[in-house]
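>>> What would the 3D arrangement of this be:
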Amino acid sequence: MAFVQGIMPLIAIVGVAGVLGWVVTTWLRIRHGYPLDGAWGQAVYPKHSDEAVERVKLLTQENAQLRAEIGSIKDRLANVERIVTDEAHMLTREIETLRSKSN
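Reported below is the predicted structural model:
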């Protein structure tokens, strides 16, 4: 009986340390985006369902549309930059031509 009473605090300490270790491990997994494990080692998150697959398809399509739109905007911006810089260069050239004519 004395042996059992002497070992009980050790068993309690090991049990509490095990639970705290599990809590900390789970917290770290959640914090860093790792999937959680279920009782038999299967991933609890993310779940693969038809809804999730459909959502990924929609997001992929939206991503492709946005990329195409960004490409179009880049082309338009390049044209605007070319027009702005060409006109400024032409204006400078015309001013220099007028100055050389007046001298």
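>>> all contacts plus neighbour counts: C-alpha atoms, from now on.
Fine.
>>> show me what contacts residue 78?
Contacts for residue 78 (Cα atoms under 8 Å, 6 or more residues apart in numbering) come out as none.
>>> which secondary structure element contains it?
Per DSSP states H and E: residue 78 is located in helix 50-102.
>>> Distance from that helix to the middle of the chain?
Relative to its parent chain, helix 50-102 has a centroid offset of 26 Å by Cα atoms, centre = their mean, to the nearest Å.
>>> Another sequence for comparison is provided below:
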Amino acid sequence: MSGGQFMVVLIVAMVMIASIVKSRYGYHARHRGGLAGEPGAETAETQRLREEVKQLKERLAVLERITVEKESSLEREIERLRNS
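Here you go, the predicted model:
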């Protein structure tokens, strides 16, 4: 095996090993929670922010419902006054 062929085999082996390591450690850490500071990690701050967003969505839904109810009752009141 000449020096060029050996270099090609070495590069292919390095790429294969790197892809195995990347898929083994990169994928599992992202999708299983991983260590603190990694992209998929659930920290206390993340949990707090998720809870806050949930509460804000609930409050928004209540405000939307109140607004729609007021518009409907206002329309009914206007129609009642027109018909009087």
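>>> Would you report the TM-score computed for these chains?
Between these two chains, after superposing, the TM-score reads 0.64 (TM-score structural alignment, normalised by the length of the second structure); 73 aligned residues with a Cα RMSD of 3.0 Å.
>>> which SS state does the most centrally placed residue in the first structure fall under?
The first structure has residue 33 as the residue nearest its centroid, 11.4 Å off, counting by Cα atoms, centre = their mean. For residue 33 of the first structure, the assignment made with DSSP: H, G, I helix; E, B strand; the rest coil gives coil.
>>> What's the separation between it and residue 27 of the first structure?
Distance from residue 33 of the first structure to residue 27 of the first structure, counting by Cα to Cα, to the nearest Å: 10 Å.
>>> for residue 7 of the first structure, same thing?
Residue 7 of the first structure is 30 Å from residue 27 of the first structure, where distance means Cα to Cα.
>>> more crowded one of the two?
residue 27 (13 against 10; other Cα atoms under 10 Å).
>>> Make sure the more buried one is indeed in a helix.
Yes - counting by three-state DSSP, residue 27 of the first structure falls inside a helix.
>>> Let me see the contact set for it.
Residue 27 of the first structure neighbours (Cα under 8 Å, 6+ apart): none.
>>> Which of the helices or strands spans the aligned partner of residue 5 of the second structure in the first structure?
Alignment note: residue 5 of the second structure maps to residue 14 in the first structure; criterion TM-score structural alignment. Residue 14 of the first structure belongs to helix 2-31 when assigned by DSSP H and E.
>>> how close does the counterpart of residue 63 of the second structure in the first structure sit to residue 21 of the first structure?
Correspondence of residue 63 of the second structure to the first structure, assessed by TM-score structural alignment: residue 80. If you measure residue 80 of the first structure against residue 21 of the first structure using Cα to Cα, the figure is 60 Å.
>>> how close does the residue nearest to the centre of the first structure get to residue 98 of the first structure?
To residue 98 of the first structure, residue 33 of the first structure is 67 Å away according to Cα to Cα.
>>> Kindly report the same for residue 5 of the first structure.
107 Å.
>>> Likewise for residue 23 of the first structure?
Counting by Cα to Cα, the gap from residue 23 of the first structure to residue 98 of the first structure is 81 Å.
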